[in-house]
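Visitor: predicted model follows, preceded by the sequence.
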Amino acid sequence: MPSKSNPPRGNKKAKATGSKSNAPQLIATRPGQIPQWITVPVELQQLLLNIFKDTFSANFNSRYSELVQEVKQHLYNRDFDNAFGNEGLRQAYAMRWSPSRALAYANIFYNLSTLTNRLLSASRAGAGNLDHGPIHELQDASGKTASVVTHSIEEKTSRIVCIGAGAGAEIVALGGYLNHLDRLALPMQSNIPPDGRRSEWPSQRHIGIIAIDIADWDSVACKLHSGIITAPPISQYASANAKAANAPLIGPDTFALEFVKQDVLNMAIEQMPAIFADATLVTLMFTLNELYSTSMSATTNLLLSLTMLLSPGALLLVVDSPGSYSTVSIGQTSDSGDESKRKKYPMQWLLDHTLLESAATGRSKNASGDRQWEKLESRDSQWFRLSNELRYPIDLEDMRYQIHLYRRL
């Protein structure tokens, strides 16, 4: 499974930090209605950018531009092994492209009222019982079949599985989103710090992220996670009050991370239940199209396996490049290299066909005869535009994407 290979397009520059925003509010939607999305407060966006800036502060030097150009060239050649083949290149990618994506992803999470309401209403009972669920027959990409038992664990932690998330954008975005959930959960009379950081806020939510990627992003992911759960650097000359108020974005006991270096298309079927069975949310951010391009059959099998493993109410979020940037070619190329006989299918069509049709018509060993998914949200083209008030050491871009949200029935 390739890593994030298509940098965002655009030329918007992140500039200075600034104005205060109103406290976030839950949004209500009606069936069939496409609401106007609200924007994450600029103060919180700046905090997320600061995590990248502080984490990689020593790397913004003359060597940085050279590394970024090398990553770009490898990605252009679709040489993913070399694009992310060493720590320097991986860090350069995370410094350059993950920040704007993290802001866009945070804005997506911020506006998904279904996810927000689900996490806010999740049980906060302590670690509970382990109950055996149904036995499923799952088939991997090689055709091997095995019986696996899913489990239902009642615990304080809501598990979120992010496929292709090694470069850290999802991790930082979810850190900002958890900060947002805590603000929503606090009583209205609570004194919320204007910059969004919390020092004595009560712990309201517990989220555990499993980030899966084929490249060795463990160090990058862990550094960014550390930047979320530890207080940012502060001048030794800062006042005593400033030092006392300096706090992490999220408390270390509320936000856990596990990185799994794994090609998800070749994941052993025995390994899948432990990762996916109790997930509240599974994300495929700028990853699904690459999976389809690698192997349509294996990707289809992955989606159908998720159908069997995820519990009712679990969410699947897919974000990818819009329009013609996310198409999959199917069929044989002629000996002369002629692509004209290969049919191109939009990624969205393939996704809907798999989840809303194949998973409900018994066309796969992993499918049942009942409808398995409902589609809650779908936008073919959505912009996230950076505020001119933001500040970051290098230029960042606006981002355009398509988004599709499904709920397991």
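Guide: Good, I have the coordinates. Residues are numbered from 1 along each chain as shown.
Visitor: from now on I want contacts and neighbour counts done on CA atoms only, so please keep to that.
Guide: Will do.
Visitor: T283 contacts L316, doesn't it?
Guide: Yes: between T283 and L316 there is a contact at 5.9 Å, judged by CA atoms under 8 Å.
Visitor: show me which of those two is the more surrounded one.
Guide: Higher neighbour count among T283 and L316: L316, with 24 against 21, using other CA atoms under 10 Å.
Visitor: helices and strands around the longest helix seen in the chain, which ones?
Guide: Using DSSP state H to define each element, the chain has its longest helix at helix 169-185. The contact analysis (3 or more CA pairs under 8 Å, 6 or more residues apart in numbering; DSSP states H and E) places helix 169-185 against helix 42-55, helix 98-111, helix 113-120, helix 218-229.
Visitor: from those helices, which stretch is densest packed?
Guide: The highest average neighbour count among these, using mean count of other CA atoms under 10 Å, belongs to helix 98-111 at a mean of 25.
Visitor: mind checking how far the longest strand anywhere in the chain is from the chain centre?
Guide: Secondary structure assigned by DSSP state E gives strand 373-384 as the longest strand of the chain. Its chain's average C-alpha position is 15 Å from that of strand 373-384, according to CA atoms, centre = their mean, to the nearest Å.
Visitor: that one to helix 113-120, inter-axis angle?
Guide: Strand 373-384 runs at 110 degrees relative to helix 113-120, counting by axes from the mean of the first three to the mean of the last three CA atoms, to 10 degrees.
Visitor: helices or strands up against the helix or strand following the longest helix of the chain?
Guide: Elements were assigned by DSSP states H and E; along the chain past helix 169-185, the next helix or strand is strand 206-213. Using 3+ CA pairs under 8 Å, 6+ apart, the elements in contact with strand 206-213 are strand 157-163, strand 255-261.
Visitor: for the longest strand of the chain, buried residues please.
Guide: Neighbour counts over strand 373-384 (16 or more other CA atoms under 10 Å) mark W373, L376, E377, S378, F384 as buried.
Visitor: of the residues you listed, closest to A169?
Guide: Nearest to A169 out of the buried residues of strand 373-384 is F384 (CA to CA; 14.4 Å).
Visitor: one step back: and of the helices and strands packed on helix 169-185, who's closest to T333?
Guide: helix 98-111 (34.2 Å).
Visitor: which residues does that closest one contact?
Guide: By CA atoms under 8 Å, 6 or more residues apart in numbering, the surrounding residues in contact with helix 98-111 are 8, 26-27, 37-40, 45, 48-49, 52, 115-116, 167-174, 176-177, 180, 384, 386, 396-399.
Visitor: could you check the angle that helix makes with helix 113-120?
Guide: Per the same axes, to 10 degrees, the angle that helix 98-111 makes with helix 113-120 is 80 degrees.
Visitor: ok, structure two:
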Amino acid sequence: MGPSGKRAKDAQKVKSSGKSGKGSKTKPTKKDTRLAQKDSGSQRNTAASDSKDASLALESKVLPITLQQLLLNVFRFGLWSDREADATPLSELIQTLKAHLYRRDFISAFADANSDLLNAYTLRWSAGRALGYAGIFGGVFDMLLRQWSETPAEAGHRIHAFCIGGGAGAEIVALAAAWRLVRDGIWGNLTSPAPDHTSKIGDDNAGELEDALSVLSVTQPQRSGDTEQEKSNRTTRGDDRPAANYPLDLRITAVDIANWSSLVDKLSTSIASKSIPSSKSSPAPLVAEGDGDNRFHVSFKQADILSLADEELRSLLESSASRAAKPASEVNDKSSSKTPDETVLVTLMFTLNELFSASIPKTTAFLLRLTELLRPGTILLVVDSPGSYSTVSLGGNKPKAQTDETESASPQPSGDEPKNQRKYPMRFLLDYALLTTAAGEWECILSDESRWFRRDATKLSYEAGDGIGLEDMRFQIHVYRRLAS
């Protein structure tokens, strides 16, 4: 979507990055940079050490191949099967999108795009990303469940996932799949992936990933079907699950600058549909909506996240579903045990660098506003393009996000353009905002600048038309936890 809502992110390596200054009105100096690197580095080391504690450790989880296939089928049959015969070929739509994204024309690609273009984008890029996201979200859920087992709530728990730039559906379907993993009771996978059917995935220098920050292990299945351990650990939906962790509700609020409401509705219907092709071990629906325990709910808000007023942002973070579940007299009663305790998970999946490229001051100010509005215990998850795909130049009238493609195609600076531009990695700008400017408000649970998710191409099927295919995903990941002031 547009620079302040969606992403060029997924655009076939037409990826940018973001940065944020010390505050909303000041730019980081060289001294600031050195201090931030020192401060954030020490805090990262402390956080990495702390994260080895059982209550903070975060590991990406492996989904059974059958559940991964069901996830893909939600996209394939929810968006592709109802296309009309005379509709514009997907290959043509994909080429149009690639052209917009290469030119960094996000308005045409997202904000002004029609439903056909948005559907094509989701089929082409969101489905593959959802596979990688699901394992990450599964790790977050597992971490939270272990924390909750130490302090069970009488009425259970609720997770409110606030997905910034999440209109294209990858986060929504991935969260549903991760939640399904929990609800199916695959506790063996959730707590300790069996070594005989998982393997670590890293860079080409895989050995270097096992350092102080490698508490996140991205894994992939090595064979199709369920292992005997998975079968023995799986329980019938809702049965024989740890009482301390249930009931569990999942509320998803996706916010995006483009109007993805129709697509979100289609995917929500597909997620809950029993007619989606599936296997016996992972039957459809992906998630069944219900009125009792273990409720699943998705809502969408079209908005420019950088321009939202504090009250509107606060309202979205609290979630209308959360407020509706409480009597008016209990809305502000934190001690009430009549409704589930809610933990907020804020996600910025391949979105933060686009926000920074739109405006470093506005994005920094937004992160600081989030800090003020979010409660202790909130998890902030940032996933984005790695390395050179995530740098922002500061020094002209407008920050410029760099990618390999756009750099090679960009005109040489003219005499009117600033000659002393500085380039900042997204991670530095993120840490500068959260760990330096808002020092003491966040702890870094995990930070890794390069990870891979590789799908099992031999066991997954995704036939959604010409120009549509699945790709492996290389990414950087940073996870923060809001501390009590």
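Guide: Yep, that arrived. What you are looking at is a predicted structure, and each value in this text was computed from that prediction instead of being measured.
Visitor: of the helices and strands packed on helix 169-185 of the first structure, which is nearest G337 of the first structure?
Guide: helix 98-111 (34.9 Å).
Visitor: that closest one vs the second structure, mean deviation?
Guide: Helix 98-111 of the first structure differs from its equivalent in the second structure by a mean of 1.0 Å after superposition (mean CA distance after the TM-score superposition for the first structure).
Visitor: so that helix corresponds to what in the second structure?
Guide: With TM-score structural alignment applied, helix 98-111 of the first structure matches the range 126-139 in the second structure.
Visitor: on that earlier part again, need the buried ones from the contacts of helix 98-111 of the first structure selected in ChimeraX.
Guide: Those of these that count as buried under 16+ other CA under 10 Å are selected in ChimeraX with:
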select :8,39,40,45,48,49,52,115,116,167,168,169,170,171,172,173,174,176,177,180,384,386,396,397,398,399
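Visitor: the helices and strands packed on helix 169-185 of the first structure: which one's closest to T327 of the first structure?
Guide: T327 of the first structure lies closest to helix 98-111 among these, at 20.9 Å (CA to CA).
Visitor: starting at the chain centroid, how far to that closest one?
Guide: The chain centroid and the centroid of helix 98-111 of the first structure are separated by 9 Å under CA atoms, centre = their mean.
Visitor: could you do stretch 218-235 of the first structure as well?
Guide: In terms of CA atoms, centre = their mean, the centre of stretch 218-235 of the first structure is set 18 Å apart from its chain centre.
Visitor: residues contacting it, please?
Guide: 51-52, 54-55, 90-91, 94, 166-168, 171-172, 175, 243, 246-252, 255, 257, 259-261.
Visitor: got the contact list for the residue nearest the centre of the first structure?
Guide: In the first structure, the centroid-proximal residue (CA atoms, centre = their mean) is E170; its distance is 3.7 Å. With contact set as CA under 8 Å, 6+ apart, E170 of the first structure has these partners: A102, Y105, A106, C162, M285.
Visitor: which position in the second structure aligns with the last one?
Guide: Alignment note (TM-score structural alignment): M285 of the first structure maps to M349 of the second structure.
Visitor: and its match, how close does it get to F162 of the second structure?
Guide: Distance of M349 of the second structure to F162 of the second structure, computed by CA to CA, to the nearest Å: 11 Å.
Visitor: before we move on, what about N114 of the second structure?
Guide: Counting by CA to CA, the gap between N114 of the second structure and F162 of the second structure amounts to 25 Å.
Visitor: ditto for L317 of the second structure
Guide: 7 Å.
Visitor: coming back round to it: the longest strand of the first structure vs the second structure, mean deviation?
Guide: Following the fit onto the second structure, the mean deviation recorded for strand 373-384 of the first structure is 0.4 Å by mean CA distance after the TM-score superposition for the first structure.
Visitor: could you tell me where that strand falls in the second structure?
Guide: Mapping strand 373-384 of the first structure onto the second structure (TM-score structural alignment) gives residues 442-453.
Visitor: if we can go back for a sec, output the helices and strands packed on helix 169-185 of the first structure as TSV; include the columns distance to P31 of the first structure.
Guide: Output for those, formatted as TSV (distance: least, CA to CA, whole Å):
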stretch	distance to P31 of the first structure
helix 42-55	30
helix 98-111	15
helix 113-120	12
helix 218-229	36
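Visitor: nearest to Q348 of the first structure, of the ones you listed?
Guide: Nearest to Q348 of the first structure among these is helix 98-111; the distance by CA to CA comes to 17.8 Å.
Visitor: got the angle for the closest one vs helix 42-55?
Guide: Going by the same axes, to 10 degrees, helix 98-111 of the first structure makes 150 degrees with helix 42-55.
Visitor: if we can go back for a sec, and the closest residue to the match of M285 of the first structure other than its chain neighbours, what element?
Guide: In this structure, M349 of the second structure finds its nearest non-sequential neighbour in V383, 4.7 Å apart by CA to CA, 6 or more residues apart in numbering. For V383 of the second structure, the element it lies in under DSSP H and E is strand 379-384.
Visitor: according to the alignment, that strand goes to what range in the first structure?
Guide: Under TM-score structural alignment, the alignment places strand 379-384 of the second structure onto residues 315-320 of the first structure.
Visitor: which residues does the matching stretch contact?
Guide: Here stretch 315-320 of the first structure makes contact (CA under 8 Å, 6+ apart) with 115, 280-289, 326, 401-408.
Visitor: at 6 Å what do you get?
Guide: Stretch 315-320 of the first structure is contacted by residues 281-286, 401-407 when judged by CA atoms under 6 Å, 6 or more residues apart in numbering.
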